[in-house]
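Trainee: sequence first, then the predicted structure, then my questions.
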Amino acid sequence: MTHVVEQLLELLELRKLDDYLYQGTSEDLGFPNVFGGQVVGQALMAAYRTVDSELSAHSLHAYFLRAGDPAHDIIYEVTQLRDGRSFSARRVVARQHNQEILTLTASFQREEAGFEHQFDMPDVVAPDGLKSELEMRREHAECIPESKRAQLTRESPIEIRPTWPMNYVKPEPRPPYKDTWFRAISNLPDEQYWHHCLLAYASDFGLLGTGLLPHAKSFYQRDMQVASLDHAVWFQRSFRFDDWLLYSTDSPSASGGRCFNRGTVFDRQGRLVATTTQDGLVRHRPQKG
């Protein structure tokens, strides 16, 4: 296991303060606020710490209430909502500076057999031979503001390979569809909760950006205010996050300063393993002067 993957697992591990109370640190990804996927992943981990080990998360629904401060720890308080024979539910509140920054509800289920069907996996280029986002950022490091260059070109624990790369500095309009391969760069523990928490973490990468594609906008442009408002994940089948997963995203609608986005996650065998949705704040604020 590489050092950067170990650091990511440590980030998600959390420190237990009391029954149903946990503490997490933050990482600097070059953003002014805490990365939303980090808070979702840590909140899911906190919920996992309070349920029976035979249970596995099948869904989570989160609301981002305030921006997180990367300079301070986050406190996660878990509430036991229900423990039944097949399902358990937990509510998690993430707090900083005595204020709630995120609420998350997660549902867990014991494994059982049932009917099966799924949508087919999109026919896209395989990940082998595609350039990663990190490789492309390093090739064009001179285009990245110097204050962010070190963070955005350092080694990452998650490798992301877009099938149709875009120029984030000078984007051009394109349809609101995107297919991206991603995975952890080294082997992970076998317990499924690690793979769930890491996918919850990584599912926030680029999802909201799908809705910016038709408008030729990106997070890197100073005239844009972009933030996640909510985030949901459904886990359909078991998977490993240390093997390639295809994240196929689309954005059916943008209106009223908000942008709605959806994602489906497939493994290399074409199994649909997870589904995501997200509503985001998208405001264009032209620079004065």
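Mentor: Perfect, thanks for sending it.
Trainee: all contacts plus neighbour counts: C-alpha atoms, from now on.
Mentor: Will do.
Trainee: which secondary structure elements does the helix or strand where Leu44 lies sit against?
Mentor: For Leu44, the enclosing helix or strand under DSSP states H and E is helix 36-48. In terms of contacts (3 or more C-alpha pairs under 8 Å, 6 or more residues apart in numbering; DSSP states H and E), helix 36-48 is packed against helix 3-13, strand 21-24, strand 55-64, strand 74-83, strand 87-96, strand 99-110, helix 192-202.
Trainee: try this one next to it:
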Amino acid sequence: MTEVARAAAADPAAAHAPEPVPLTPDGVPHGQPVLDRLVALLDLERIEENIFRGVSPAESPVRVFGGQVAGQALVAAGRTVPADRKVHSLHAYFIRGGDPSIPIVYEVDRIRDGRSFTTRRVVAVQRGKAIFSLSASFQLPESGMDHAEPMPEVPAPETLPTYSERIAPYRERLGWFARAPRPIDLRYVTEPAWVSREAGPREARNQVWMRADGRLPDDDLLHVCLLAYASDLTLLDSVLARHAVYWGTDKVIGASLDHAMWFHRPFRADDWFLYDCESPSASGARGLATGRFFGRDGGLVATVVQEGLLRVMP
């Protein structure tokens, strides 16, 4: 656990405490101190045996970021499971928009403790109402059949522009998305949707290299929760690209509705991984997106599916 995480465990408000951080050329905080603050947000306060409390960062949008509540809920579930059992899947529903100005209480239900599998259900609550629910399954490591689809041929992350460079010409139009602190290092392989929209609709696909912007402790659960957090950052871009619209530049109202992940192989979230996303369908003001995480070595480490609410206003 980092020093910031230790401080937050004793005092959740420590996650909001200002500290010197490196800045990108456009003045946005990034690097290890910003990553440490994200780790601190995931280090929940235990209130009772099966009840935990989390907070949101000071620099939050109007609603709690979906990846944050998913990551925190998974931490809550994992804190009630033996360390030798690893997360292999999660299924979640976003029920109400979360308020980032008040804490979130996570209530864990110990559904089953079997010989090989452990199942947990978590409900996130604010003001007495559920805002999010998650079911997660954990498994003792086993050997068995092993195969996977190959990683797409893409340029190496070091050869691609940084997120700061990509977003520079669009900072004013993208508003909060351009100003938010960046604990995750992003390198777009395909053109970002805020760029490609100017040329009209294109293939419903989005590819981006990602990694935690710093070093993480050797905690398997933390790395899985960081991946869950990152999985919500660019997934719906594949839907938006197909329709040549984007948050901030067009009148798009969106929110995650449900989210599922399957974890296939060990990985480190502070190493580069490719997030390959595409959208098979959009209808009824909802868009479906699927994503695959590949490690730098080409191994498939996780699969993601999400449906999001997407309303394009006239």
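Mentor: Received it, and whenever you're ready, just let me know what you need. Worth saying up front: this structure is predicted, and the values here are computed from it rather than measured.
Trainee: winner for burial among the helices and strands packed on helix 36-48 of the first structure?
Mentor: helix 192-202 (a mean of 23; mean count of other C-alpha atoms under 10 Å).
Trainee: and that one against the second structure, how far off on average?
Mentor: Compared with the second structure after fitting, helix 192-202 of the first structure has a mean deviation of 0.5 Å; criterion: mean C-alpha distance after the TM-score superposition for the first structure.
Trainee: report the aligned residue range of the second structure for the following helix or strand past that helix.
Mentor: Once the chain leaves helix 192-202 of the first structure, the next helix or strand it forms, by DSSP H and E, is strand 224-235. On the second structure, the counterpart of strand 224-235 of the first structure by TM-score structural alignment is residues 252-263.
Trainee: mean deviation, the helix holding Leu44 of the first structure versus the second structure?
Mentor: Counting by mean C-alpha distance after the TM-score superposition for the first structure, helix 36-48 of the first structure comes out at 0.3 Å.
Trainee: Provide the aligned range in the second structure for that helix.
Mentor: Going by TM-score structural alignment: helix 36-48 of the first structure matches residues 66-78.
Trainee: again with stretch 264-282 of the first structure
Mentor: Against the second structure, the aligned range for stretch 264-282 of the first structure is residues 292-310 (TM-score structural alignment).
Trainee: check stretch 77-90 of the first structure too.
Mentor: The aligned range for stretch 77-90 of the first structure is 107-120, by TM-score structural alignment.
Trainee: distance between the matching stretch and the chain's centre?
Mentor: Centroid separation between stretch 107-120 of the second structure and its chain, computed with C-alpha atoms, centre = their mean, to the nearest Å, is 23 Å.
Trainee: got the contact list for Pro314 of the second structure?
Mentor: Neighbouring residues of Pro314 of the second structure by C-alpha atoms under 8 Å, 6 or more residues apart in numbering: Lys251.
Trainee: rewinding a little: same list (the helices and strands packed on helix 36-48 of the first structure) but as a markdown table, adding distance to Arg161 of the first structure.
Mentor: Shown next, in a markdown table, are these (distance: least, C-alpha to C-alpha, whole Å):
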| stretch | distance to Arg161 of the first structure |
| --- | --- |
| helix 3-13 | 17 |
| strand 21-24 | 29 |
| strand 55-64 | 26 |
| strand 74-83 | 31 |
| strand 87-96 | 31 |
| strand 99-110 | 29 |
| helix 192-202 | 13 |
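Trainee: of those, which is nearest Lys178 of the first structure?
Mentor: helix 192-202 (15.2 Å; C-alpha to C-alpha).
Trainee: which residue numbers in the second structure go with that closest one?
Mentor: Helix 192-202 of the first structure lines up with residues 220-230 of the second structure when matched by TM-score structural alignment.
Trainee: contact partners of the matching stretch?
Mentor: 39, 42, 66-68, 70-72, 74-75, 78, 86-87, 184, 212, 216, 261, 267-270.
Trainee: which position in the first structure aligns with Phe138 of the second structure?
Mentor: Checking TM-score structural alignment: Phe138 of the second structure goes with Phe108.
Trainee: ok, the aligned residue in the second structure for Tyr63 of the first structure - contacts?
Mentor: Matched across to the second structure, Tyr63 of the first structure falls on Tyr93, judged by TM-score structural alignment. Each residue near Tyr93 of the second structure by C-alpha under 8 Å, 6+ apart is listed here: 132-134, 257-259.
Trainee: next one: the closest residue in space to Tyr93 of the second structure that isn't next to it in sequence from Ala136 of the second structure, what distance?
Mentor: Residue nearest to Tyr93 of the second structure in three dimensions, not counting chain neighbours: Asp258, with 4.3 Å by C-alpha to C-alpha, 6 or more residues apart in numbering. Taking C-alpha to C-alpha, to the nearest Å as the measure, Asp258 of the second structure falls 14 Å from Ala136 of the second structure.
Trainee: one more: Ser283 of the second structure?
Mentor: Taking C-alpha to C-alpha as the measure, Ser283 of the second structure falls 28 Å from Ala136 of the second structure.
Trainee: chain center to the match of helix 36-48 of the first structure, what's the gap?
Mentor: Distance, centroid of stretch 66-78 of the second structure to centroid of chain: 9 Å (C-alpha atoms, centre = their mean).
Trainee: and for stretch 181-188 of the first structure?
Mentor: 14 Å.
Trainee: do the same with stretch 113-130 of the first structure
Mentor: Centroid separation between stretch 113-130 of the first structure and its chain, computed with C-alpha atoms, centre = their mean, is 19 Å.
Trainee: one more: stretch 222-237 of the first structure?
Mentor: Centroid displacement of stretch 222-237 of the first structure relative to its chain, using C-alpha atoms, centre = their mean, is 8 Å.
Trainee: now that stretch: buried residues?
Mentor: The neighbour-count check on stretch 222-237 of the first structure (16 or more other C-alpha atoms under 10 Å) flags 224, 226-236 as buried.
Trainee: just stretch 116-130 of the first structure next, same as before
Mentor: Neighbour-count burial for stretch 116-130 of the first structure [16+ other C-alpha under 10 Å]: 121, 127.
Trainee: just stretch 194-214 of the second structure next, same as before
Mentor: 194-197, 202, 204-214.
Trainee: farthest pair in the residues you listed?
Mentor: Most distant of those, by C-alpha to C-alpha, are Arg202 and Gly214, 33.7 Å apart.
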